[in-house]
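[1] 3D, please:
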Amino acid sequence: MTDTRGVCASSATHLASDVPYVRGRADAHKAASALAEQLRALDLEEVFPGLMADVTVNGDGVVQLGHVRPVGARFLATLIVAGLTTELMQDTGLQASPDLPCRSPSMP
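    Below is the predicted model:
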């Protein structure tokens, strides 16, 4: 899925007969659909207007977020930090303090 630098291979614009593209594209489509469903549930669909499934020249499925608005990038960063914090707290047995403020980026 990645090149020697760890970067995703380019999109498949010219298909090769010996590469199984369908499975990768199907996996990417399922993942993109699941993400889109969650974004719709949070009324954040317009923050990621370029969300789509794709496949690389190697047949690996990828989900493209497209151009992400700044608020979307901040939102993703907040979700990642919250998820990592929750995981760390579970791993160490810590409890969340009700005195800690919970912030989220302002949405449009």
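
[2] for the rest of this, base every contact and every neighbour count on C-alpha atoms.
    Noted.

[3] just give me the longest helix of this structure.
    helix 70-92 (DSSP state H).

[4] going by neighbour count, which residues of it are buried?
    Going by neighbour count (16 or more other Cα atoms under 10 Å), the buried part of helix 70-92 is 72, 74-75.

[5] and which of those is nearest Thr86?
    Phe75 (16.3 Å; Cα to Cα).

[6] distance of that closest one from Val81?
    Relative to Val81, Phe75 is positioned 10 Å away (Cα to Cα, to the nearest Å).

[7] please give the structure of this sequence too, so both can be compared:
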Amino acid sequence: MSVDIDWAAFLSVFIAALIAATLIVALYATGLRMLVRAGRAPVVSPAEFTDAITIISAKDIRRAEKQAAKAAKKSPLTPAQRMFSLVIAYACFALCGAAVITGVLIIFFHH
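    Presented below is the predicted three-dimensional model:
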């Protein structure tokens, strides 16, 4: 029994996967950056695990939320610039989701 590998096909799949992964990460990072620029920094309360090295208290969470709100108020951008950044952020997230869905559909219907 002999196994033949189509190296050209392997290389094209590798390059396509590398480009797609880079595109998705870049779009997501740009979307987050624009979201923060628009003054809507996502504040996520950290999960608390009993075996964690550091457990963040409710006081620390409130302090972080307060700092994020304060930073949003200090934005030197005009409301129009903030709205533009928010639109760009949502567009980046939509393109990121479209790239993922396109990849899944290609895998699903290509076979």
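
[8] overlay them and tell me the TM-score.
    The pair, once superposed, lands on a TM-score of 0.29 when counted by TM-score structural alignment, normalised by the length of the first structure; 43 aligned residues with a Cα RMSD of 3.8 Å.

[9] re earlier: let me know the closest of the buried residues of helix 70-92 of the first structure to Glu87 of the first structure.
    For these, the nearest to Glu87 of the first structure is Phe75 (18.2 Å; Cα to Cα).

[10] could you measure from Ser12 of the second structure over to Leu18 of the second structure?
    Counting by Cα to Cα - Ser12 of the second structure and Leu18 of the second structure are separated by 10 Å.

[11] so what's Leu27 of the second structure up against?
    For Leu27 of the second structure, the contacting residues are 92-93, 95-96, by Cα atoms under 8 Å, 6 or more residues apart in numbering.

[12] what about it, which helix or strand?
    In the assignment (DSSP states H and E), Leu27 of the second structure maps to helix 7-37.

[13] tell me the helix or strand right after that helix.
    Counting by DSSP H and E, the element that comes right after helix 7-37 of the second structure along the chain is helix 58-73.

[14] how about the following helix or strand past that next one: buried residues?
    Next helix or strand after helix 58-73 of the second structure toward the C-terminus (DSSP H and E): helix 79-110. Of the residues in helix 79-110 of the second structure, those buried by neighbour count under the rule 16+ other Cα under 10 Å are 82-83, 85-90, 92-93, 95-96, 99.
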